[in-house]
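>>> please work out how this folds:
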Amino acid sequence: MTIEFSKKLTQHDTPIPGVKLYDLPVHGDNRGWFKENWQREKMVSLGLPDFRPVQNNISFNEKAGTTRGIHAEPWDKFISVATGRIFGAWVDLREGPSFGTVFTAELDASQAIFIPRGVGNAFQTLEDNTAYTYLVNDHWSADAQSQYTFLNLADESVAIPWPIALDQAELSDKDRQHPRLADVVPMPAKKVLVIGANGQLGKALQDLYGGDAAVEFAGRDSFDIGAETSFRSRNWKNYSAIINAAAYTAVDAAETPEGRACAWAVNVSGVARLARTAVEHDLTLVHVSSDYVFDGGQESHDETEPFTPLGVYGQTKAAGDAVVSIVPRHYIVRTSWVIGAGSNFVKTMASLAKRGITPSVVNDQVGRLTFTEDIAACIKHLLDNGADYGTYNLSNEGTPQSWADIAADVFELTGSPRDSVTGVSTEEYFRGKAAAPRPLASTLNLTKIKSTGFVPAESSSRLAAYLRNGRVDS
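Next up is the predicted model:
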């Protein structure tokens, strides 16, 4: 075998999404040759996923013509040749529009190929004593083998041009029996798990993802982030991302001894369990944050502002954000004044208006509403578009308002006079009441999320639609 020495490390796209072919630098002299078969830093910089291999396998093949069947496995593989030469064939057996797409190539020791989970892999040796080596990012197990998807080597629809005819090749009886493409059940995509599926945001995510088999919803009855058993009961290898829509949000109750313990248990300890799981299994973790991580001392808050929480709830949200930030693949979506299904400020004001009650409402806390349908859409946008990981502020668009301004809007939109609402200061409203401190300025700077191509809807239009569509009665 003649190996081409001193190639430049180069990545080549193929017709199969995610399958990348590499030229490897091989350095040789009179003693033999040397190559960097896998070099994480250089290859990741070229665009190879940082797929975190955990096992190295070698397949030695004594005779030319040895043919290994088309097996799609539930993990990623990085394949190269140690000695000899192969004809490789790869068929996309994943659910989706590229199902059945074929790519073939001859590989020697100066080449390698990355094969994502669910792409069928096969090869035929072209020389005696060929050693085929591959890295995988999961450990083999009998349970994992049950998730394989297979395709017959002789399938007529993919028509792989084997250099050595299959009737003259060495192959196993099992590989001869695998199904044709028409009978193959495609390998499903890894799932996204939504935690806290029965809350305001969880319900909005259900509305958005309804019918998508790749998204799984878990309420507290089936997944409690405060219970270690919830984490042990799932096979995390079948997931790609976790959306954490669970949180302790009782701002005032968090100031009590019992509430403080609950807030820390859910917003910090539970989040730490999610973060640990995401790190261990290389998952994307989406976490929802709050304007309460700030003291409201600035007119507008961007993503780089240091935490300055005033009360227990804000302290636990800030601590949770800090924990999530160590996950390599994370999105923190920081929101303010959330409105969705369930009890919320807009519903309360609409109910008061309906009953003819004239409330006093705080007029020195300023910010923007964030409707849960927009939070859900933003999360989907970040995941679908592969936005840079990190923290993103999110609220609805529009001129910042006080709670009293919003209450007046609700009264007007429901047919009551705006002046039914009386504005009072935060100090006056809470005088004599046990209440948590609140930031006076909660307006979030939206420049970063807009730079990803996501533009939130206007708060005024969302509020009108929310009231018009009867959401206040849900």
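
>>> going forward, measure contacts between C-alpha atoms and count neighbours the same way
Fine.

>>> show me the helices in the stretch 251-400 of the chain, by range?
257-264, 271-281, 312-324, 345-354, 372-385 (DSSP state H, counting those that start in this stretch).

>>> one more sequence to fold, the one below, so I can look at both together:
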Amino acid sequence: MKILITGANGQLGREIQKQYGKTDVELLLTDVTDLDITDVLAVNKYVSENKPDVIINCAAHTQVDKCESQLDLATKINTIGPKNLASAAFSIGAEIVQISTDYVFDGEVDKNLTEFDKPNPKSVYGSTKLEGEKLVRALNPKHYIVRTAWLYGDGGNFVKTMLKLSKDHDELKVVNDQIGTPTSTVDLARVIIKLVREKNYGLFHCTCKGVCSWYDFALEIFAIRNINIKVTPCTSEEFPTAAKRPKYSVLRNYMLELTTGDITRDWKEALKEYLADLDA
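Purely as a prediction, here's the structure:
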């Protein structure tokens, strides 16, 4: 099997490479310098020449606040890019994996959201990702759309930011009124690979298990590392951002539970392993 990974240098792309590296799968690895997914001619040419069996699209404009002032760029990368890849994949009978986000929901309701809950994005990032979902679904029946949240892995992320800040600060303020689930790229990559192996097409939520705030997340990071630092909870209003964040965006892996089985771990267990790997 031949698999094309776009955005291969990002956190998720690196982890998928790592896990597939233990198999006999042939990987085609691209980033924006190798393949601009917003260029329909370039995408069609690359896909027709290389003929992957599966395209895993890890490319995205994920700088949520910048998306607010970069509507055209966000639309090109998060909406047009997936459209191009889905269409090119369909033309050769290939499958496509599209990574999406909890930001497709408004986060105004305190309930764990399933794939059957109605999206209502409140940010440019969320709306462009949702439109990308719709086009992938419309253009290629062999699709896996996987929504995730609060992702961390091999790259810049909240965990590394907290560890870095703890070296220079005796006290930190962390938002306590945004609720979600920290998710390891290890767990997400395992699920994606399982979906592809089983040809389990459709829309899926995939986060680690459990619920916490960013404040709780920070406390757990410091507790595992035995870092003595004062962490004070604060509100989102104390740290205003250009993009509106969902207040409650806990995704329930409902379709995984009902179909292939939910193999994700509790977020604390996954975090502990991640921090141990950082030490190693």
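
>>> hmm, back to that, nearest to Ser289 of structure 1, out of the helices of the stretch 251-400 of structure 1?
helix 312-324 (6.4 Å; Cα to Cα).

>>> where does that closest one end up in structure 2?
Matched against structure 2 by TM-score structural alignment, helix 312-324 of structure 1 falls on residues 124-136.

>>> who touches the matching stretch?
With Cα atoms under 8 Å, 6 or more residues apart in numbering as the contact definition, stretch 124-136 of structure 2 has outside contacts at 61-62, 64, 67-68, 71, 74-75, 78-83, 86-87, 98, 100-105, 119, 121, 143, 145, 243.

>>> for Ala112 of structure 1, find the nearest of the helices of the stretch 251-400 of structure 1.
Here helix 271-281 is closest among the helices of the stretch 251-400 of structure 1 (Cα to Cα), at 25.0 Å.

>>> list the buried ones in that closest one?
For helix 271-281 of structure 1, the neighbour count (16 or more other Cα atoms under 10 Å) marks Val271, Ala272, Arg273, Leu274, Ala275, Arg276, Thr277, Ala278, Val279, His281 as buried.

>>> for Asn140 of structure 2, give me its contacts.
Per Cα under 8 Å, 6+ apart, neighbours of Asn140 of structure 2: Ala86, Ser87, Ala89, Phe90, Glu95, Ile96.

>>> look up how far Ala74 of structure 2 lies from Tyr125 of structure 2.
Distance, Tyr125 of structure 2 to Ala74 of structure 2, by Cα to Cα, to the nearest Å: 7 Å.

>>> oh sorry, the question was meant for Arg245 of structure 2
Taking Cα to Cα, one finds Arg245 of structure 2 at 17 Å from Ala74 of structure 2.

>>> so the two - more neighbours on which side?
Legend: neighbour count by other Cα atoms under 10 Å for Arg245 of structure 2 and Ala74, higher for Ala74 (26 against 22).

>>> aligned partner of the more buried one in structure 1?
Under the alignment by TM-score structural alignment, Ala74 of structure 2 pairs with Ala263 in structure 1.

>>> do the same with Gln98 of structure 2
So, by TM-score structural alignment, Gln98 of structure 2 is matched to His287.

>>> do Asn176 of structure 2 as well
By TM-score structural alignment, Asn176 of structure 2 lines up with Asn363.

>>> same question, Tyr46 of structure 2
Tyr46 of structure 2 maps onto Ser233 in structure 1, by TM-score structural alignment.

>>> His205 of structure 2 too?
Match for His205 of structure 2 (TM-score structural alignment): Asn393.

>>> was I right about that match contacting Ser300?
No - Asn393 of structure 1 is beyond contact range of Ser300, at 10.9 Å (criterion: Cα atoms under 8 Å).

>>> anything in contact with each of those two?
Common neighbours of Asn393 of structure 1 and Ser300 (Cα under 8 Å, 6+ apart) are Leu444, Asn445.

>>> more crowded one of the two?
Asn393 (24 against 16).

>>> count of neighbours near the closest residue to the more buried one other than its chain neighbours?
Excluding its sequence neighbours, the residue lying closest to Asn393 of structure 1 (Cα to Cα, 6 or more residues apart in numbering) is Arg334, at 4.7 Å. As a burial measure, Arg334 of structure 1 scores 22 neighbours (other Cα under 10 Å).

>>> contacting residues around Arg334 of structure 1?
Val288, Ser289, Ser290, Asp291, Thr391, Tyr392, Asn393, Leu394.

>>> go again using 7 Å as the cut-off
In this structure, Arg334 of structure 1 makes contact with Val288, Ser289, Ser290, Asp291, Tyr392, Asn393, Leu394, judged by Cα atoms under 7 Å, 6 or more residues apart in numbering.

>>> what about the strands in the stretch 1-150 of structure 2?
2-6, 26-30, 54-57, 95-101, 143-148 (DSSP state E, counting those that start in this stretch).

>>> now those in JSON lines, with distance to Tyr215 of structure 2?
Putting the strands of the stretch 1-150 of structure 2 into JSON lines (distance: least, Cα to Cα, whole Å) gives the following:
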{"stretch": "strand 2-6", "distance to Tyr215 of structure 2": "33"}
{"stretch": "strand 26-30", "distance to Tyr215 of structure 2": "36"}
{"stretch": "strand 54-57", "distance to Tyr215 of structure 2": "31"}
{"stretch": "strand 95-101", "distance to Tyr215 of structure 2": "21"}
{"stretch": "strand 143-148", "distance to Tyr215 of structure 2": "20"}
